[in-house]
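In: The amino acid sequence is not available; the structure is as follows:
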């Protein structure tokens, strides 16, 4: 077992608040035999604050056909993964992103067509529910690709001036944040690393060792680049254009799966950007149009980027 796999496996198994475990079990029960694993991640994991917050879960399912009773949800999840749904349990609220095992593994890897999944799972997460007939290695191996992908997509554009592994993490997260319409303040990518510097140091060393083992090492012992600097910069420009369009498309899709989605968007923006945006009644009635008219004003005002 590689050091990277062992680190991810140990991290995923760390305990969380029992209420999170109970919530995850209720999510899995809702999807019955389709449920394979439930992962907990995001700001509530970092801060351990649950009450009054929006928890973040990923539900991994065997297939969308088994998970859903409606064919349009199957098509939506395949065309524009993930589908996102609201959930409540024992006084807590959450949003649940649904991915198949196949899509989850692909979207954590360098084969992913956007950054959203591997950027999130290069950060800490917890495996809070697992199907009895599924080995945890299936999830561990998928998640272990996320930091590898981040490093492979970031190292080629790091100048000679970078001096530490934390510089790679910060640059990588900064670029992924730029690929989505996000409400977080400037410097959020650095604060994520600063929250657990030892974790990122250990994981960074294991990640570079994994890349070196796969690709060999250069003449001076350096980790080889996955692609040229020019090709990598082109990749990031493409991801930035594509990512912001995908954010809008997912918001539009969520209007059919996520009751009150526009209110959640406003809550998240106000929480992270310190704004006081208030949703108007007509925006709740026509949430897609409301969101589209809301976003340009917030972008112009710097609330989201």
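Out: Cool, got the structure. These numbers were taken from a predicted model, which means no experiment stands behind them. Numbering: from 1, shown residues only.

In: only C-alpha atoms for contact and neighbour calcs from this point on.
Out: Fine.

In: now residue 44, what's its secondary structure?
Out: helix (DSSP: H, G, I helix; E, B strand; the rest coil).

In: Hmm, residue 51 and it touching each other?
Out: No - here residue 44 does not reach residue 51: they are 9.5 Å apart, not a contact under CA atoms under 8 Å.

In: who's more crowded, those two?
Out: The neighbour comparison of residue 44 against residue 51 (other CA atoms under 10 Å) goes to residue 44, with 15 against 11.

In: how close does that one sit to residue 54?
Out: When distance is defined by CA to CA, to the nearest Å, residue 44 is 8 Å away from residue 54.

In: Check residue 137 too.
Out: Distance, residue 137 to residue 54, by CA to CA: 28 Å.

In: What of residue 123?
Out: Distance check for residue 123 against residue 54: by CA to CA, it reads 18 Å.

In: If we go by neighbour counts, what in the helix or strand containing residue 166 is buried?
Out: In this structure, residue 166 sits in helix 165-178 according to DSSP states H and E. Of the residues in helix 165-178, 165-178 count as buried by neighbour count, 16 or more other CA atoms under 10 Å.

In: For the residues you listed, which two are the farthest from each other?
Out: 165 and 178 (20.3 Å; CA to CA).

In: Tell me the one of the buried residues of helix 165-178 nearest residue 212?
Out: residue 165 (14.9 Å).

In: next, the one to line up against it:
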């Protein structure tokens, strides 16, 4: 990996963010004093000037799951189907945070990942708002720096010839949206690049200059596998979140309504039995195109 790409990733991750988000990241790290290694802020809220009323998105990177949770079932669940997701509130702001070990964060940003959920997000802008020490900071930067080359290498055999680097990015994001159950409107994957084309041109050129990871010979089949596995994992994570995330089904409805322009209302029985509620909701959402 070239110094150029590492430098671009580091400079972007270390840019300042809203001070309230930074304070929230520090408070989140303090909840896991024996395990916290880094806290990253990502997602649509990164571009918002006013965070009130929004749901912020963080990744908490820990040394390992047992250090974070002890010997309980949460450590096993996080290892078996990473990440675990939890709600968090701090000084009037609300957030959700996903927990990954340093090893899983590095793996899930790389071509070795068996799903797109981490590298698809960290190929986009993010901020490193807290790190326990310089080594944790370096490891977070190195992990994130794998995300763009992973996306571009997998998109390259699928992209149309002559589209250029921005077309390659658009193809990559469109494919990742097909590999998860997403609540965004159609075309959202394209607007990611259009929001800051110069950023994606710089990062893409740096990744290409270094040479992308080897392109799988069976790239179309690899994408079919990622799509099937990604959608299964989305359902499994939703079920798992019903245990780890208080009010998770209400958050699901809020996110879908916000991104897809729907007016889904959660019924009392769905709150009492959130797994069953989510399962009964899913076919309706798929038929209506609210999630894809």
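Out: That came in fine, so what should we check first? The structure presented is a predicted model; accordingly, all values stated were derived computationally and were not measured.

In: one step back: quick one, which of residue 137 and residue 54 of structure 1 is more surrounded?
Out: Neighbour totals were compared for residue 137 of structure 1 and residue 54, and residue 54 leads with 21 against 13 (other CA under 10 Å).

In: how much space between the spatially most central residue of structure 2 and residue 228 of structure 2?
Out: For structure 2, residue 121 is the residue whose C-alpha lies nearest the centre (CA atoms, centre = their mean; 4.1 Å). For residue 121 of structure 2, the distance to residue 228 of structure 2 under the criterion CA to CA works out to 19 Å.

In: quick one: secondary structure of residue 59 of structure 1?
Out: Of the three states, residue 59 of structure 1 takes strand according to three-state DSSP.

In: Alignment lookup: it to structure 2.
Out: Residue-level alignment of residue 59 of structure 1 against structure 2, with TM-score structural alignment as criterion, gives residue 60.

In: same thing with residue 269 of structure 1?
Out: Mapped onto structure 2 by TM-score structural alignment, residue 269 of structure 1 lines up with residue 256.

In: Let me see the contact set for that match.
Out: Listed by CA atoms under 8 Å, 6 or more residues apart in numbering, the contact partners of residue 256 of structure 2 are 183-184, 262, 264, 290-291.

In: got a winner among these for most neighbours?
Out: residue 183 (24 neighbours).

In: Give me the spatial nearest neighbour of it, chain neighbours excluded.
Out: Among residues not flanking residue 183 of structure 2 along the chain, residue 291 sits closest, at 4.4 Å (CA to CA, 6 or more residues apart in numbering).

In: Can you report how many residues lie near residue 132 of structure 1?
Out: Neighbours of residue 132 of structure 1 (other CA under 10 Å): 9.

In: Touching, the residue nearest to residue 183 of structure 2 and residue 184? I think so.
Out: Yes - at 7.0 Å, residue 291 of structure 2 counts as touching residue 184 under the criterion of CA under 8 Å.

In: residues shared between the contacts of those two?
Out: Counting by CA under 8 Å, 6+ apart, the common neighbours of residue 291 of structure 2 and residue 184 are 256, 260.

In: all helices of the stretch 201-305 of structure 1, in order?
Out: If you assign secondary structure with DSSP state H, counting those that start in this stretch, the helices in the stretch 201-305 of structure 1 sit at 229-257, 261-273, 281-285, 287-300.

In: Show me what counts as buried in the second one.
Out: Within helix 261-273 of structure 1, the residues that qualify as buried by neighbour count (16+ other CA under 10 Å) are 261-263, 265-270, 273.

In: Likewise for stretch 128-145 of structure 2?
Out: Within stretch 128-145 of structure 2, the residues scored as buried using 16+ other CA under 10 Å are 128-132, 136-137, 139-145.

In: How about stretch 192-202 of structure 1?
Out: For stretch 192-202 of structure 1, using 16+ other CA under 10 Å, the buried residues are 192-193, 200-201.
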